[in-house]
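> the sequence and its predicted three-dimensional model are supplied below.
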Amino acid sequence: MTDTTTTQVRQRDTPKEQPPFALAGVGAIAIVSAIALLASAGRYGFFGDELYFIAAGRRLAVSYADQGPVLPAIARLMDLIAPESMVAQRIPAMLVTVAAVLISAQIAREFGGSRNAQLLTATAYATSPFLLVQGTQLATNTIDTALWVLISWLLIRWVRTRHDSLLLWASLATAVDMQVKWLIPFFWIAIAIGVVSYGPRDLFRRPALWLGAGVVVLATLPSLIWQAAHDWPQLRLGAVVADEQATIGGRYSWLPLAIASAGLLGGVLLIYGIVALFRWEPLRQYRFLAPLPLLLAVAFIVTDGRPYYAAGCYAAIIAAGAVRWTEKTGRPRTIIAISMIVISVVLVAFSMPWQSDSAIKPAKSQADAGLSIGVYGRFGWPELAAATATAYQSLPEADRADTVIITDSYWQASALDVYGTNLPAVYSPSRGFGYFGTPPDSATTVLWIGDDQSEVAPLFASVTPIGRVDARLGFPGSTRDVTIWRCDHPRTPWSESWPNLRHL
């Protein structure tokens, strides 16, 4: 090896000096974000999925029909520490969201970003209507997004330092994320395409990368075995998501909603960051990130994924945009940045769930509820539990011994599992709850909670309405305009009919 070649290798493998971390400023942004999340965490009722995580956590398994075991395990732990506490359930979501704010600033620092670039990146993350507000509830996307941010930082840091231990840590984070939901493979495929196109191609020659990939496969194997034994429900769920997306515009609305979820400041820096990664020479070694959001957008549009599926990559791209923006100084840039920050702060402040009950208007439809009630609604779960208990107590005592409860949706079943007291066993053919158990064949009387008699009537010899749930701020079809039916004498034993009733 010549002296020139040796010098080039040493220069490549020698980490560049980083700017100081803007600890005070970024820390202040993180603290304000934490206060905002904590102040709003207990103001509104459990989101339906949060109740489902608690119910699933009481039935811990290596996998579920619609997700991995991480969220149920977290929910179970918090439920043991503080039973039925909304704030306790949401603390993990708040912690990982605030951590993502801090890591996003660290990504800007890895790019060589100054104090201002780090502050601008953290501010953009903390004023994103999606990235911050998702921290108000425990959800798969909350944990998934934060893990994407962590993995992005580890990978970007590896590019600068070439410390292969970072690849192992990224692999471990990926293994954990595979126990949340199966979106992270899209990230790595897009990264691989970017690396093939722009380098650094020596990434593929690092044993740590392939060792880490093996760790991911081994960690995911129990979940894969469970899924295969149950006919891959997590993959089949994609068709359900596609139908849900159709109610809000389908593929045509994907890109506008995806950009809007980043917020004003975040959206501008997101677009600016893509351009910077493609064209700005100081970010040349990170150019493999430039196609990342574009490839993810194509993948999730084609597969009818949700607009926020790609949000985990926003931090890295926003950081690149912030570094490029702050590289040049001048009064116009300062005025524009401050204006966007002020508007973004105002917008995110209005996105937080701080309204009083009286100020909230009931959702007009399930589509309307899906867009708004997750942040602003009370949902009416206690009302559902109370109405169900009343209906159950109205049954003759002799009939109660052979009575079970079946609900239309897994949200309803989860709510009764958490809020219900002195109720019989609860079942639902919906989503993951359908795999929790089958009603016993001895159950000759059923309290069926739903709004469509035509679906229930063919299953029984007799169907009679005996109760109703109609919470003002409830979710249509779940806790508003819902009937409780007494159903007697199933026409087919549950052991035979249940597999056909299950649906995602």
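Cool, the structure landed.
> use CA for all of it now, contacts and neighbours both
Will do.
> tally of neighbours for residue 20?
Counted with other CA atoms under 10 Å, the neighbours of residue 20 add up to 12.
> looking at this, it is in a strand?
No - assessed by DSSP: H, G, I helix; E, B strand; the rest coil, residue 20 does not belong to a strand; its assignment is coil.
> isn't it right up against residue 115?
Yes - Residue 20 lies in contact with residue 115 (CA atoms under 8 Å); the separation is 7.3 Å.
> what is in contact with those two at once?
By CA atoms under 8 Å, 6 or more residues apart in numbering, residue 20 and residue 115 have no common neighbours.
> can you tell me the element residue 28 falls in?
Using DSSP states H and E, residue 28 sits within helix 23-41.
> which parts of that helix are buried?
25, 26, 27, 29, 30, 33, 34, 36, 37, 38, 40, 41 (16 or more other CA atoms under 10 Å).
> repeat that for stretch 297-310.
Across stretch 297-310, burial judged by 16+ other CA under 10 Å covers 297, 300, 301, 304, 305, 306, 307, 308, 309, 310.
> and that stretch, end to end?
Terminal residues of stretch 297-310 lie 7 Å apart, using CA to CA, to the nearest Å.
> what are the boundaries of the strands in this structure?
With DSSP state E, the ranges of strands along the chain come out as 403-407, 426-427, 445-450, 460-469, 482-490.
> before we move on, back to that, in JSON lines: the buried residues of helix 23-41, plus distance to residue 490.
Shown next, in JSON lines, are the buried residues of helix 23-41 (distance: CA to CA, whole Å):
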{"residue": "25", "distance to residue 490": "64"}
{"residue": "26", "distance to residue 490": "61"}
{"residue": "27", "distance to residue 490": "60"}
{"residue": "29", "distance to residue 490": "58"}
{"residue": "30", "distance to residue 490": "56"}
{"residue": "33", "distance to residue 490": "53"}
{"residue": "34", "distance to residue 490": "51"}
{"residue": "36", "distance to residue 490": "51"}
{"residue": "37", "distance to residue 490": "47"}
{"residue": "38", "distance to residue 490": "48"}
{"residue": "40", "distance to residue 490": "45"}
{"residue": "41", "distance to residue 490": "43"}
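> next, the one to line up against it:
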Amino acid sequence: MDIRPPLAWRPVAAVSGALVALLLLTSGGYGHHRDELYFRALSEHPAWGYVDQPPLTPLLAGLSRAVFGDTLTGLRVLPALAAGLLVVLVALVARELGGRGAAQTLAAFGTAGGVYTLIGGHTLLTVSFDLPFWLAAILFTVRALLREQPRWWLAVGAVAGLATYNKLLIALLFAALAAGLLAVGPRRVLASPWLWAGALVAAVLAAPNLLYQVTNDWPQLAMAEALSADEGDEMRVLFVPMQVLLYGPVVAVIGAFGWWRLWRDRRLRAAAVAYPVAAVATLVSGGRFDYTGGLILLLFAAGCVAAEAAGADRPRSAGIALGCNAVGGVLLALPLVPLTVLGSTPIPAINEVARESVGWPQFTAAVRGVLDTLPPEERARAIVLTGSYGEHGELVRAGVPRVYSGHNQLHAYGPPPETGTVAVTVNIGRRGMDLQYATCEERARIDNGVGIDNELQGMTVHLCRGLKQPWSTAWPRYRHLS
């Protein structure tokens, strides 16, 4: 017999639908984020995997272009739908934990108004799809633990296996849960044949993705090491404050009560332990502060159940506080502030996605302008060399020919042709230019026009001539992971 409370499908569906509508209405604001431009470029090279990620997000970028059109809004339809699904999944987790209508509605509303949810729903990022995978896995795990229905471990395994095609990070969730089960139990779960059958399902589904990693010398481990070396110290400094700001301080406070609720239930105590285990692992490894984002939503869902159980006034007060949280989240995450004044607000400093979505038209115009100054014979064989996948992706999207980059997976799509004796370079650095060309002179400087200090602002465009050595010889030196 199903002893769960009824699903509050009307308010949950209303929150989910309103979120999707808001995200689609604002999807054309500002411009592409550099990661979106990268995924769009990778979608033109379908593969089982890439040096920096599994294949799913680039595959979905290609699907979006084919189904919804090769536009900014078209690229953002699937992230918006994924955010709507995430809202429903968090509400379902609250229901599994015993939450009735008020708790489910609070869980849906708070999730929808969280900054991280809104950013992932607005922009095509790996996190856009990773969060729903995590919450589906958490939902089925809670069902298996709380209701003692071990067949749900098969569903957990299926979600885990499929999630590896988006990010291998799902392994952190299960490592943290396993640590919790070993530390505080119930340890009998680890002896369940259903759990091991679920692990087998995950392994079978993930096998092609893992085979790619094995046969390519584990490129994503090399990528993880590069990211830790490049950003690890910064991520450690930001970790604690971002746990509070990721979905907003109100969600964090409610989540703290949720942690206590999980800890008090012996059947779910392992889930409470999973969060600090994942947090410590992230800090030690220098991983990104958002790696715990899925577990924070579990704590938040439990906190909404605790608020409902505390009395009629608590859900009302929590709802008002979450409403304020949502207003701040929407202003920070979505392109509602006009570009003309965006630079005078704190939003670009807080929201990297908004900051790095500005200036692409000016960038493309500057590169085209330098190319247009070349005599026809030189222009026909000139190459464009970029230091980052964002610049590469934008120029490819704009139809600029013969664009190359050594950044991450893009290095595999080189080297440039040996006829590329003339190059327009951006974001390469003096050493990279002098390594390959006899002369390089600055021809343009990027100004995004709105005074926002991002990676494009102030970037120089150089024209280089006099190839020193064949590209086939020099190209390995241009490979870099970051």
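That came through fine. Only a predicted model underlies this, so the values are computations on that prediction, with no experimental measurement involved.
> TM-score for this pair?
Remark: TM-score between the superposed chains equals 0.92 [TM-score structural alignment, normalised by the length of structure 2]; 480 aligned residues with a CA RMSD of 2.5 Å.
> and the helix holding residue 28 of structure 1, what other elements does it pack with?
helix 86-110, helix 115-126 (3 or more CA pairs under 8 Å, 6 or more residues apart in numbering; DSSP states H and E).
> can you tell me what part of structure 2 the longest one aligns to?
Yep, that's helix 86-110 of structure 1 we're talking about. Residues 72-96 of structure 2 are matched to helix 86-110 of structure 1 when aligned by TM-score structural alignment.
> and for stretch 176-184 of structure 1?
Counting by TM-score structural alignment, stretch 176-184 of structure 1 corresponds to 162-170 in structure 2.
> likewise stretch 426-446 of structure 1?
Using TM-score structural alignment, stretch 426-446 of structure 1 lines up with residues 403-423 of structure 2.
> pull the longest helix from structure 2.
Criterion DSSP state H: the longest helix present in structure 2 is helix 219-245.
> follow-up on the earlier one: ok, which of the strands of structure 1 comes nearest residue 220 of structure 1?
strand 426-427 (28.2 Å; CA to CA).
> superposed on structure 2, what's the mean shift for the closest one?
Once fitted to structure 2, strand 426-427 of structure 1 is off its aligned match by 0.8 Å on average (mean CA distance after the TM-score superposition for structure 1).
> the helices and strands packed on helix 23-41 of structure 1 into CSV, with extra columns for distance to residue 344 of structure 1 and mean neighbour count?
Shown next, in CSV, are the helices and strands packed on helix 23-41 of structure 1 (distance: least, CA to CA, whole Å; neighbours: other CA atoms under 10 Å):
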stretch, distance to residue 344 of structure 1, mean neighbour count
helix 86-110, 15, 25
helix 115-126, 8, 28
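> list the residues that contact residue 434 of structure 1.
410, 427, 428, 502, 503.
> run the last query once more with 10 Å
Contacts for residue 434 of structure 1 (CA atoms under 10 Å, 6 or more residues apart in numbering) come out as 65, 409, 410, 413, 427, 428, 498, 499, 501, 502, 503, 504.
> do the same with residue 297 of structure 1
Here residue 297 of structure 1 is in contact with 254, 255, 258, 291, 303, 305, 307, 308, 309, 310 (CA under 10 Å, 6+ apart).
> what's it aligned with over in structure 2?
Structural correspondence for residue 297 of structure 1 with respect to structure 2 (TM-score structural alignment): residue 279.
> and residue 356 of structure 1, by the same measure?
In structure 2, the residue matched to residue 356 of structure 1 (TM-score structural alignment) is residue 338.
> I'd say that match and residue 354 touch.
No - counting by CA atoms under 10 Å, residue 354 is not a contact partner of residue 338 of structure 2; they are 11.6 Å apart.
> shared neighbours, the two?
29, 30.
> looking at those two, which one has more neighbours?
The residue with more neighbours, out of residue 338 of structure 2 and residue 354, is residue 354; 24 against 10, by other CA under 10 Å.
> between the buried residues of helix 23-41 of structure 1, which is nearest residue 173 of structure 1?
Distances from residue 173 of structure 1 to the buried residues of helix 23-41 of structure 1, taken by CA to CA, are shortest for residue 30, at 22.0 Å.
> touching, the closest one and residue 96? I think so.
No - look at residue 30 of structure 1 against residue 96 with CA under 10 Å: they stay out of range, at 11.1 Å.
> common neighbours of those two, please.
If you check residue 30 of structure 1 and residue 96 against CA under 10 Å, 6+ apart, the residues they both contact are residue 102.
> okay, which residue is most central for structure 2?
The centroid of structure 2 falls nearest to residue 127 when counting by CA atoms, centre = their mean (2.9 Å).
> and the counterpart of that one in structure 1, how far from residue 451 of structure 1?
Counting by TM-score structural alignment, residue 127 of structure 2 lines up with residue 141 in structure 1. Distance of residue 141 of structure 1 to residue 451 of structure 1, given as CA to CA: 29 Å.
> how about residue 129 of structure 1?
Distance, residue 129 of structure 1 to residue 451 of structure 1, using CA to CA: 33 Å.
> try residue 238 of structure 1
Noted for residue 238 of structure 1: a distance of 25 Å to residue 451 of structure 1, by CA to CA.
> of the two, give the one with the bigger neighbour count.
Neighbours were counted for residue 238 of structure 1 and for residue 451 using other CA under 10 Å; residue 451 has more, 21 against 17.
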